[in-house]
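**Q** Sequence and predicted structure are below.
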Amino acid sequence: MTAPYVVTIAKYGTRSTLRSDVYLNHHLYHEADGPIDMDYFFWVIRNDETTIVVDTGYSRQGGEARKRTTLMSPPELFAALGVDPATSPDIILTHAHYDHMGNLDHFPSSTIYMSRVEYEFWTGANAKQVLFHHSIEDSEMDGLAAAFAEGRVRFLDESPEIAPGIEVIEIGGHTPGQAIVKVDTAVGVVLLASDSAHYYEEYEADMPFMAVADLVRMYDGFALVREMVASGEVQHVVSGHDPSTLDRFTRVDGELHALVATVGEVR
């Protein structure tokens, strides 16, 4: 029997913006605009036998180009968490935005699991226009391209089981192949919502994020998360960017207290 996992939530960056810059058609809510912060995370799933990385954050160069505040570069934070690229941990890529795949080259021998639809979109005919519109540089796709050329990319439709107790579900919405991750832990099932729910109020109040590939699928994703919680299928939801996320779980002790929390660890 597979030992339950512990999920580590690692905050590596942040920024401050406005609610009208975050929520699609914010003026339709008839609420005052105001400041809102956005935190940037990656996640690590571990038990005694397995370490799996979920997303790899933005590169320092990518963060600087977009005026994001880097609190600790993801490679440094991975090292502080004891995640060694030399051990080739599997990587689940929830989607191919710059802040989720910017350090794939830090794991040069890891296998990457992702949606086929997601990969084909970002490497397809329309990718150049989308990359330009979102100020995404071609270099940020290099790590993914190299992994594919080396045969290290596995698509979810052909490799649905990453490991026992870990389920990756493609739901789309934010991007064509946006995925979420369910993880069995000792305190219940944890849902890594990634950018299917940047903020908790997105799925709680049906408030779509401003960057969306398919609005109907985004709403369907909100409904799916709510159903999982209401039915008891999921006990803990981890958002993709909400600044309240770390405080909802167990902060680690020591130097990483401000940046890292865990869920699933029995103390």
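**A** Arrived safely, thanks for sending.

**Q** CA atoms for contacts and neighbours, from now on please.
**A** Will do.

**Q** what ranges do the strands span in the stretch 151-267 of the chain?
**A** Assigned by DSSP state E, counting those that start in this stretch, the stretch 151-267 of the chain shows strands spanning 153-155, 161-163, 166-170, 179-185, 188-194, 236-239, 250-251, 260-263.

**Q** and residue 177, how many neighbours does it have?
**A** Around residue 177 there are 23 other residues, counting by other Cα atoms under 10 Å.

**Q** now residue 202
**A** Residue 202: 18 surrounding residues under other Cα under 10 Å.

**Q** show me what contacts the residue nearest the centre of the chain?
**A** The residue lying closest to the centre of the chain (Cα atoms, centre = their mean) is residue 194, at 3.8 Å. Counting by Cα atoms under 8 Å, 6 or more residues apart in numbering, residue 194 makes contact with 94, 179-180, 238-241.

**Q** just these now: which is nearest residue 12?
**A** Checking the contacts of residue 194 against residue 12 by Cα to Cα gives residue 241 as the nearest, at 10.9 Å.

**Q** any idea how far that closest one is from residue 139?
**A** Distance from residue 241 to residue 139, counting by Cα to Cα, to the nearest Å: 24 Å.

**Q** higher neighbour count, the two?
**A** residue 241 (23 against 11).

**Q** Surely that one touches residue 195?
**A** Yes. The criterion here is Cα atoms under 8 Å, and residue 241 meets it with residue 195 at 7.5 Å.

**Q** so where do the helices sit in the stretch 51-200 of the chain?
**A** For the stretch 51-200 of the chain, helices defined by DSSP state H, counting those that start in this stretch occupy the ranges 60-65, 74-80, 98-101, 116-122, 127-133, 142-149, 200-205.

**Q** just these: most buried one?
**A** Greatest average neighbour count among those goes to helix 98-101 (a mean of 22), per mean count of other Cα atoms under 10 Å.

**Q** For the nearest residue to residue 3 once chain neighbours are set aside, which residues are in contact?
**A** Excluding its sequence neighbours, the residue lying closest to residue 3 (Cα to Cα, 6 or more residues apart in numbering) is residue 47, at 6.3 Å. Applying Cα under 8 Å, 6+ apart, we find residue 47 in contact with 3-6.

**Q** among these, who's most crowded?
**A** The most crowded member of those, judged by other Cα under 10 Å, is residue 5 (26 neighbours).

**Q** And the top helix by length along the chain, what does it pack against?
**A** Identified as the longest helix of the chain according to DSSP state H is helix 215-231. In terms of contacts (3 or more Cα pairs under 8 Å, 6 or more residues apart in numbering; DSSP states H and E), helix 215-231 is packed against helix 200-205.

**Q** this is the other structure I want to compare:
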Amino acid sequence: MTQAPHSEVLAIKYAETVSPDREHFLMGHDPHDGPHPISYFLWLIRHENGLVLVDTGFGERAAAERGRTLLRDPLDALASLGVQAEDIETVVLTHMHYDHAGSVGRFPNATVIVQERELAYAAGPAMRHPACRKAFDVEDVTDVVRTLYDGRIYPVSGDRHLFPGISVHLVGGHSKGLQVVRVETDAGRLVIASDATHFYETAMEGDPFPVLCEMPAYLEGFDRLFELADDPNLVVPGHDERVLSLFPALPGDPNVLELHKGPLVPTPFAGRRMPVVREP
């Protein structure tokens, strides 16, 4: 069996905020309700055939409307790495919440990979309900629909191999069509978990983020993450600031992390027992 080529994976922090602990855990994680930081990331995959951008982040408008601190525009963050928006040929949207799917139209040459059920959910009748649409942005959803009409949306249904060593896997739960990304790296098969686990505690304690649409799928998704990864340390949460200290930073930029090199020290997932059944 031919081994898949290894890719580089960069986590790029572009925004942050701090809010009460209770806002991040459905079951009330901390009885003292201390402040809880949240980091916002993009992920850039460099593979043998080009670049894959996982999520597109949000810009100044959404940051102002939602009270987030924008450290740098996502396009500026990419430019600092020598990558222009026109260079991106593939975008994977893990889901269509505002902090993951803003600015899709700013990548004019990209084919955008999104789950069919996420498209249907984000533009469907459930959005009549404020509780369902809270994490969506109508302008971002409209931008995705325009991209669909441009013929640049590639909808997938379930798991799909995109390139050698790069695949997407449907987990749902947090949003109808939430997908995670698995990448073959020098450190092993790494999983960009996105919002399948916001923080290390989310999966370790089985305590979901309070924005969700399918509780059983959300909880079952925790096991799925570890079925996909070669090592529990290679499951990377979507919003945990500790990723910044656990993985090596790109020289000269502490907000860009070289995930493909593996963690510097064991992560909080290190003690989690791996599932008996593993995904090939």
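**A** In hand now; what should we look at? Fair warning: this is a prediction, and the values are worked out from it, not measured in the lab.

**Q** returning to that earlier point: relative to residue 114 of structure 1, which of the strands of the stretch 151-267 of structure 1 is closest?
**A** Comparing these by Cα to Cα, strand 153-155 comes nearest, at 5.2 Å.

**Q** Mean deviation, that closest one versus structure 2?
**A** On superposition with structure 2, the mean distance recorded for strand 153-155 of structure 1 (mean Cα distance after the TM-score superposition for structure 1) is 1.1 Å.

**Q** hang on, residue 122 of structure 2 packs against residue 136?
**A** Yes. Using Cα under 8 Å, residue 122 of structure 2 is in contact with residue 136, at 7.4 Å.

**Q** Now list whatever residues contact both of those two.
**A** Joint contacts of residue 122 of structure 2 and residue 136 (Cα under 8 Å, 6+ apart) are residue 96.

**Q** rewinding a little: any chance of the contacts of residue 47 of structure 1 in a markdown table, with secondary structure and distance to residue 253 of structure 1 too?
**A** Shown next, in a markdown table, are the contacts of residue 47 of structure 1 (DSSP: H, G, I helix; E, B strand; the rest coil; distance: Cα to Cα, whole Å):
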| residue | secondary structure | distance to residue 253 of structure 1 |
| --- | --- | --- |
| 3 | coil | 24 |
| 4 | coil | 22 |
| 5 | strand | 19 |
| 6 | strand | 16 |
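
**Q** Now distance to residue 19 of structure 1 too, for those residues, in JSON lines please.
**A** Formatted as JSON lines, these follow (distance: Cα to Cα, whole Å):
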{"residue": "3", "distance to residue 19 of structure 1": "41"}
{"residue": "4", "distance to residue 19 of structure 1": "38"}
{"residue": "5", "distance to residue 19 of structure 1": "35"}
{"residue": "6", "distance to residue 19 of structure 1": "33"}
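
**Q** Which one of those residues is nearest to residue 111 of structure 1?
**A** Distance to residue 111 of structure 1, by Cα to Cα, is smallest for residue 5 among those, at 19.5 Å.

**Q** any idea how far residue 132 of structure 1 is from the closest one?
**A** Distance from residue 5 of structure 1 to residue 132 of structure 1, by Cα to Cα: 39 Å.

**Q** Compute the number of surrounding residues for residue 81 of structure 1.
**A** When neighbours are counted by other Cα under 10 Å, residue 81 of structure 1 comes out with 14.

**Q** Please verify my assumption that residue 140 of structure 1 contacts residue 100.
**A** No. If you go by Cα under 8 Å, residue 140 of structure 1 and residue 100 don't touch, sitting 10.3 Å apart.

**Q** Pull up the overlap in contacts between those two.
**A** Going by Cα under 8 Å, 6+ apart, no residue sits against residue 140 of structure 1 while also sitting against residue 100.

**Q** ok, residue 184 of structure 2 to residue 196 of structure 2 distance?
**A** 19 Å.

**Q** oh sorry, the question was meant for residue 85 of structure 2
**A** The gap separating residue 85 of structure 2 from residue 196 of structure 2 is 27 Å, by Cα to Cα.

**Q** Apart from its neighbours in sequence, what residue is nearest residue 37 of structure 2?
**A** Spatial nearest neighbour of residue 37 of structure 2, chain neighbours left out: residue 18 (4.3 Å); criterion: Cα to Cα, 6+ apart.

**Q** Could you check how far the residue nearest to the centre of structure 1 is from residue 237 of structure 1?
**A** Computed with Cα to Cα, the distance linking residue 194 of structure 1 and residue 237 of structure 1 is 10 Å.

**Q** for residue 230 of structure 1, same thing?
**A** Taking Cα to Cα, one finds residue 230 of structure 1 at 12 Å from residue 237 of structure 1.

**Q** out of those two, which sits in the more crowded spot?
**A** Taking neighbours as other Cα under 10 Å, residue 230 of structure 1 and residue 237 compare with residue 237 leading, 21 against 11.

**Q** What lines up with the more buried one in structure 2?
**A** For residue 237 of structure 1, the aligned position in structure 2 is residue 235, judged by TM-score structural alignment.

**Q** next one: residue 7 of structure 1
**A** In structure 2, the residue matched to residue 7 of structure 1 (TM-score structural alignment) is residue 9.

**Q** for its match, helix, strand, or coil?
**A** What DSSP: H, G, I helix; E, B strand; the rest coil gives for residue 9 of structure 2 is strand.

**Q** Could you export the strands of the stretch 151-267 of structure 1 as CSV, including distance to residue 205 of structure 1?
**A** Below are the strands of the stretch 151-267 of structure 1 laid out as CSV (distance: least, Cα to Cα, whole Å):
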stretch, distance to residue 205 of structure 1
strand 153-155, 32
strand 161-163, 32
strand 166-170, 22
strand 179-185, 19
strand 188-194, 15
strand 236-239, 14
strand 250-251, 26
strand 260-263, 24
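
**Q** Nearest to residue 79 of structure 1 among those would be which one?
**A** That would be strand 260-263 among those, by Cα to Cα, at 13.1 Å.

**Q** In structure 2, what stretch matches that closest one?
**A** Counting by TM-score structural alignment, strand 260-263 of structure 1 lines up with residues 256-259 of structure 2.

**Q** and the residue lying closest to residue 185 of structure 2 once chain neighbours are set aside, what does it touch?
**A** Nearest in space to residue 185 of structure 2, with sequence neighbours left out and distances taken as Cα to Cα, 6+ apart, is residue 6 at 4.5 Å. By Cα under 8 Å, 6+ apart, residue 6 of structure 2 lies in contact with 47, 165, 183-186.

**Q** now do residue 100 of structure 1
**A** Counting by Cα under 8 Å, 6+ apart, the residues that residue 100 of structure 1 touches are 42, 55-58, 93-94.

**Q** Among those residues, which lie within strands?
**A** Those of these mapping onto strands are residue 42, per DSSP state E.
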